[in-house]
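1. sequence first, predicted coordinates after that:
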Amino acid sequence: MRKERRSCLDRPVLALFAAVALLVVCCAATAALAAPPGFDPEAKVLNIFTPLRLKLTAEYSQEHYGTYTADLKQPKMIVLHYTAFHTFDDSYKFFLPPYLDTEERADISSGGLVNVSAHYLVDRDGTIYQLASEDVICRHVIGFNYTAIGIENVGDGADDLTPAQARANAALVNRIVKRHPSIEYLIGHQQYQNSNLPHFKLYLEKDRSYQFTPKQDPGFIFLKRVRKLLRESYGIVLKN
């Protein structure tokens, strides 16, 4: 009899615990979905854009695109890269300073003071870090920064990239496209200066002395893998 009474008394308590647990899960899910505008709810935020960097970006934009602004409005393309560093720490440290290292990047030092960066940095295990809001211009692809969201992948070469990064890139691109229906193109950095590809109609450069630099990241195998995952897992096909 006591055993039955204890069981009956426990039911409301168990129901209360279940309701509280469900409430906690729902609140956590709501918090995850309620990311600030311009930020991905599944990325870890490491925002490197200080007021100084925004000012340097606006100056870069004025010089190369004719408009003094750090705002990225209605992006049309996504560009995939690798960092040329094997570790996350080395990659992040390279992007963190607001000023370009003119010795390390002498090839683009004539183009402006702001350091190179990208909106996202994907670690080798597929963890996604967001370095900048999607509504901010990053310096990552000559002639297209004003309209391109950049995704950097930790790796010192095409062979150093991982399947986890490819899956993370595909999932991230899917979410970005949902937030920005204006996006039409997905390219690898190695494709950016190919004037025969559809994306090239977006090319804009006011400084005619600022020349393209040769690129080979992230490699066609990685790009093909991401495109296949996008098509098969999310039904997304973007032009290049």
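-> Now that the structure is in, tell me what you want to look at. Residues are numbered from 1 along each chain as shown.
2. hey, let's count contacts and neighbours off CA atoms from now on
-> Will do.
3. what about Leu9, how many neighbours?
-> 10 (other Cα atoms under 10 Å).
4. just Val13 next, same as before
-> Residues contacting Val13 under the criterion other Cα under 10 Å number 11.
5. for stretch 172-182, the distance to its chain's centre please.
-> Offset of stretch 172-182 from its chain centre (Cα atoms, centre = their mean, to the nearest Å): 11 Å.
6. list the buried residues in it.
-> Residues of stretch 172-182 classed as buried by neighbour count (16 or more other Cα atoms under 10 Å): 172-174, 176-177, 180.
7. same question, stretch 2-16
-> In stretch 2-16, counting by 16+ other Cα under 10 Å, buried: nothing.
8. ditto for stretch 139-159
-> 139-158.
9. now that stretch, how far from the centre of its chain.
-> For stretch 139-159, the distance to the chain centre is 9 Å (Cα atoms, centre = their mean).
10. hold the first one in mind and look at this next one:
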Amino acid sequence: MLPDLPPMPPVEIDPLPYEQKLDARPLSQIDLVVVHCTETPTLASAREFGERVLYEGSGTGNSGHYYIDRDGRVLLYVRPDRIAHHVRGYNPRSIGIELVNTGRYPHWRDSKHQAMDEPYPEAQIAALIALLAHLQAQFPSVKFIAGHEDLDREMEQALDDPTVQVPRKRDPGPLFPWERIMQGVRWERLTP
């Protein structure tokens, strides 16, 4: 462990019911961390969404690996040696970190509700920075970090106006402190 690491916040291990059904992977395969926001109002609602089985063939759903609540509480829903479903096309190589934040909730595809104006609390960002420092020490194969919005740039038809296109994903959004985060990691921001 590096001597200048910030103290690791306690991580509550609370695996999703289908965690063992997710594909296993070697930890050396991980070269990317993806930051998301839940776009739900609470950690409980994010957990409820994560527990939903959306893929009948595998009995799994959408989730990240780590979740960080507004107060800095860190939970592990999927261990890193399992492939979570959190970002199209990058799941096998990445760890997903979800920050509880309303985002565009509940009007994700409404053209008049695309602002993401909930700030990220200091406790949440401090916990994220500490978690990233420890992931950096634990996974030397990681070279990249990205926001969900960097990797999923697909546009969708707005539900309120079929002539308007809205981004499928905007998280972690315009209020996320990328400059501060990038100062603390040795990774490159992946923006294909």
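-> Great, that's in hand. This structure is a prediction, so every number in the text was calculated from the model and none was measured.
11. care to give me the TM-score?
-> Overlay of the two chains. TM-score (TM-score structural alignment, normalised by the length of structure 2): 0.71; 156 aligned residues with a Cα RMSD of 2.6 Å.
12. which of the buried residues of stretch 172-182 of structure 1 sits closest to Tyr92 of structure 1?
-> Nearest to Tyr92 of structure 1 among these is Leu172, at 18.8 Å by Cα to Cα.
13. now the helices for structure 1?
-> Secondary structure of structure 1 (DSSP state H): helices at 2-33, 51-65, 88-95, 163-179, 220-234.
14. which helices and strands sit right next to the strand or helix carrying Val166 of structure 2?
-> Per DSSP states H and E, Val166 of structure 2 falls inside strand 165-167. Secondary-structure packing of strand 165-167 of structure 2 (3 or more Cα pairs under 8 Å, 6 or more residues apart in numbering; DSSP states H and E): strand 155-157.
15. so who does the residue mapped onto Val11 of structure 2 from structure 1 touch?
-> Aligning on TM-score structural alignment places Val11 of structure 2 opposite Ala43 in structure 1. Neighbour list for Ala43 of structure 1: 127-130 [criterion: Cα atoms under 8 Å, 6 or more residues apart in numbering].
16. what's the matching residue for Asp31 of structure 2 over in structure 1?
-> So Asp31 of structure 2 corresponds to Lys76, using TM-score structural alignment.
17. state the distance from Val114 of structure 1 to Gln193 of structure 1.
-> Remark: distance between Val114 of structure 1 and Gln193 of structure 1 (Cα to Cα, to the nearest Å) = 21 Å.
18. Pro12 of structure 1 now?
-> 67 Å.
19. what is the burial count for the residue nearest to Tyr129 of structure 1 when sequence neighbours are not counted?
-> In space, and not counting its chain neighbours, Tyr129 of structure 1 is closest to Lys44: 4.6 Å by Cα to Cα, 6 or more residues apart in numbering. In terms of burial, Lys44 of structure 1 registers 15 neighbours under the definition other Cα under 10 Å.
20. wait, what's in contact with Lys44 of structure 1?
-> 128-130.
21. export those to CSV and tack on neighbour count and distance to Thr87 of structure 1?
-> As requested, these are exported to CSV (neighbours: other Cα atoms under 10 Å; distance: Cα to Cα, whole Å):
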residue, neighbour count, distance to Thr87 of structure 1
Ile128, 23, 14
Tyr129, 22, 14
Gln130, 22, 16
